[in-house]
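Visitor: Sequence plus the predicted model coming up.
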Amino acid sequence: MGIAEKIAEIEFEISRTQKNKATEYHLGLLKAKLAKYRQQLLEPSAKAGVKGDGFDVMKSGDARVALIGFPSVGKSTILSKLTKTHSEAASYEFTTLTCIPGVIDYNGANIQLLDLPGIIEGAAQGKGRGKQVIAVARTADLVMMMLDALKGDIQKDLLTKELEAMGIRLNTKKPDVYFKLKKTGGVKLTSMVPLTNVSEKLAQLILHEYKIHNCELVIREDITADQLIDVICGNRVYLPCIYVYNKVDQITIEEVDRIAHLPNCIVTSCEMGLNLDYLLDVMWEYLGLIMIFTKKPGNKPELDNENGIIMRSGCKVQHVCHSIHRDLADQCKYALVWGTSVKFSPQRVGLQHVMHHEDVIQIVTK
């Protein structure tokens, strides 16, 4: 029996098992085995011969966005609309057969947008070229999931399942759990909060399934068995995701209103160019990008996008110094900042001061 067949067998066993206190240990072990087999499926075969053509392209710009979706949902059309790159678009499936990169110029930032081939059900098991597509998505800063408005909810559930099978968690945060392997000492499990989903016995069983007999595990929040398995595997990627429901011109206004009020969802019509400006605004917000302007002593700041510095939200003066020159942080005496991050403008701050969008900074060296 191959790995794919074993995965299908365990998934069937999980689906037919009732979820209650009596079966929680059995389900926990099944989930641990399922994660192990999926991990084996992701690992490259030692007997692999010549490598095939990959999809990955060099990461460039200030951020990377991956377009994920089933065939013929409008990925190529939106790439052509948002960038200057032409991607072949047609009404038949599998028009795009490789990764096509484009660049969105927005608020002075260069955002790399990747048009990936359409995913089919079973992509995580290698159907189509799904494993390559999802592997590229793991390197992105944001996933933009393109959905057909006529069957969006079904597509959303299937795509989320395929991505989760490949270790991608959408719009969820990493569990607040400390895990460290040790050579001796047995399993030391400490819980900082009451656990309702994972008992100490279940945690021990899951660790035993992974042949882990010596480790330190500190649980700081109430987690599930799936989250504990994610922590043990250690290769999960947690990415923000925007669900873009395309072709809304083909559904009723009531349905459009329902979808628009769902969390992390945007309604668009790529063919008609509807709501694309708002999509760019939301993309900027989800990527957590900010613009910082610099000022030379005695001169006015140049408040235009060409002279701004693109940084990540939460960046400090130290990070701004590093983006200008690698030695500037060591030479920095203090900085003068104008903007919303300070109580009064200008304000003298140190290297650990957190910057805000459209702040102006002047570095004073020693």
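Guide: That came through fine.
Visitor: contacts, neighbours, all on C-alpha from now
Guide: Noted.
Visitor: ranges for the helices of the stretch 201-350 of the chain?
Guide: 225-233, 253-260, 276-287, 317-324, 328-331 (DSSP state H, counting those that start in this stretch).
Visitor: Just the residues contacting the last one, thanks.
Guide: Spelled out, it's helix 328-331. With CA atoms under 8 Å, 6 or more residues apart in numbering as the test, helix 328-331 has contacts from 318, 321-322, 351, 365-366.
Visitor: Any chance of a PyMOL selection covering the buried ones in these?
Guide: Remark: buried members of the contacts of helix 328-331, expressed as a PyMOL selection using 16 or more other CA atoms under 10 Å:
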select buried, resi 318+321+351
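Visitor: Could you work out the most separated pair of the contacts of helix 328-331?
Guide: For these, the farthest-apart pair by CA to CA is 322 and 366; their separation is 16.1 Å.
Visitor: next, the one to line up against it:
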Amino acid sequence: MANGDLSESNHQESIISLLSPVSWLQMDEIKISSDIHLNNQNGNGKKKSDRIIKELTYDKKNKFKKSKNKGKSNQNYKNNSWSGSLWLEMSLLQKIAEIEAEMARTQKNKATNFHLGLLKAKLAKLRAQVISGGDGRGGGGGGNEGWDVSKTGEARVGLIGFPSVGKSTLLNKLTGTFSEVAAYEFTTLTCVPGVFNYKGAKIQLLDLPGIIEGAKDGKGRGRQVIGVGRTCSLILIVLDALKPLTHKRIIERELEGFGIRLNKQPPNISFTRKDRGGITITSTVQLKNIDEETIKSICSEYRINNANFVIRCDATADDIIDIIEGNRIYLPCIYILNKIDQITIEELDVLSQCPHYVPVSAHHEWNLDGLIEKIWQYLDLIRIYTKPKGQIPDYAAPVILKRDKSTIADFCKRIHKQLLPQMKYALVWGQSVRHNPQRVGKDHVLIDEDVVQIIKK
């Protein structure tokens, strides 16, 4: 806002002029929150009085019907200089709600795919602003104390769920770490870490506070909880056996809104920006869920005018948005069905048939061993044993690697960053070689429980 003369009328007009970027005419009432400092100066340049407008409500029928003022007031506005910033109470969250409502009203078919794709792109952009703090509302205040937990062990696993579903009890039983347990909601208010050992691997388990519906929009401690979830190697969603499907649907929606994709693979799409040439789309499969016009409209929403797409899967509008955003996290997830002692055998049989489910009772310690084995499988870790020259293999302290990063080079880097340049070759015993031992190079892929001896130059 530039400095200038201020009167009661042109002050109101100046405020209304700020509303033009927003479709405020569709609203019956608009609230404006602001901090405006009106500094009156006399001819000598000395300040005479200050006026601060804290809140003002505009009604289309009654014009300015309410204002809350603080400080001194002076009716002589001649030669006033003023500055300030105004923003609409209509927040990003309200815009998100409007788009979600419109998407819910729109029938899904081929004729509406273009419109829905455009709405999804707008929704993704607004949610990205909320995640980055563009809404200015934070996640409930209080800073990040208790959330900066250093990563330890070979993998990090996060417990996510509604309040009072048994997350703290699970942490206590699995790791021996004390996390307060009580018969009321929101007992856990910060991130409580613990570590358990399994097959020679140290696995960090995080007990996160219970989330509520709207967590992705900053309600409760939602942003901090889901933000920590993005740093995990595996998500454990703890569900109450009495209402599992309702909780599952809500939690999945909250995580999706924060860019976390559960038990999914990244879409097989290549996206490259370029300087000129427009939008080029090459597809190796028939696209049934999206067409080129929808892809171009999504690019237009992101102000992308020149780019190359190579699509090798039957993509959807959500896949295109995820590739453009580029900040999606694809994590494995296990659904822990807790408190199974409160349901019937028939109900348990039905729920246990669902994919990725593990039924347990943390209180009675039922099936906790099965849960730990499932965690190991989903983390997809392998154990590699070292063999010093002239000695027997060390089976007590294996080197833990991810299955998709299990070459000899990865093995050397895991031990010490200087070991790989010093390596001449490696001797391997196990299922990954044809005979024992076999001489291999740095690109050889290891299998679980192989034994490796590094020969230096």
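Guide: Yes, it's here. Keep in mind that what you see is a predicted model, and the values were worked out from it rather than measured.
Visitor: circling back to that earlier point, distance to residue 34 of the first structure for the contacts of helix 328-331 of the first structure - can I get that in JSON lines?
Guide: Converted to JSON lines, the contacts of helix 328-331 of the first structure look like this (distance: CA to CA, whole Å):
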{"residue": "318", "distance to residue 34 of the first structure": "44"}
{"residue": "321", "distance to residue 34 of the first structure": "46"}
{"residue": "322", "distance to residue 34 of the first structure": "43"}
{"residue": "351", "distance to residue 34 of the first structure": "46"}
{"residue": "365", "distance to residue 34 of the first structure": "56"}
{"residue": "366", "distance to residue 34 of the first structure": "58"}
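Visitor: any idea which residue sits dead centre in the first structure?
Guide: residue 239 (1.7 Å; CA atoms, centre = their mean).
Visitor: Please tell me which residues of the second structure stretch 96-103 of the first structure aligns onto.
Guide: Using TM-score structural alignment, stretch 96-103 of the first structure corresponds to residues 188-195 of the second structure.
Visitor: Which of the contacts of helix 328-331 of the first structure lies at the shortest distance from residue 28 of the first structure?
Guide: residue 318 (44.6 Å).
Visitor: Setting aside sequence neighbours, what's the nearest residue to that closest one?
Guide: Spatial nearest neighbour of residue 318 of the first structure, excluding adjacent residues (CA to CA, 6 or more residues apart in numbering): residue 351 at 4.7 Å.
Visitor: same thing with residue 96 of the second structure?
Guide: Residue 96 of the second structure sits nearest to residue 123 (CA to CA, 6+ apart), 6.2 Å away.
Visitor: same check, this time on residue 264 of the second structure
Guide: Nearest to residue 264 of the second structure is residue 330, by CA to CA, 6+ apart, at 6.2 Å.
Visitor: The aligned partner of that neighbour in the first structure and residue 66 of the first structure: what is the separation?
Guide: In the first structure, the residue matched to residue 330 of the second structure (TM-score structural alignment) is residue 238. Going from residue 238 of the first structure to residue 66 of the first structure by CA to CA, to the nearest Å gives 14 Å.
Visitor: Please identify which of the two sits among more neighbours.
Guide: Using other CA atoms under 10 Å, the more surrounded residue of residue 238 of the first structure and residue 66 is residue 66, with 25 against 17.
Visitor: any idea which helix or strand carries residue 59 of the first structure?
Guide: Assessed by DSSP states H and E, residue 59 of the first structure sits outside every helix and strand.
Visitor: Can you get me a residue count around it?
Guide: Considering only other CA under 10 Å, residue 59 of the first structure is surrounded by 12 other residues.
Visitor: Could you check which residue of the first structure pairs with the residue nearest to residue 96 of the second structure?
Guide: Using TM-score structural alignment, residue 123 of the second structure sits opposite residue 34 in the first structure.
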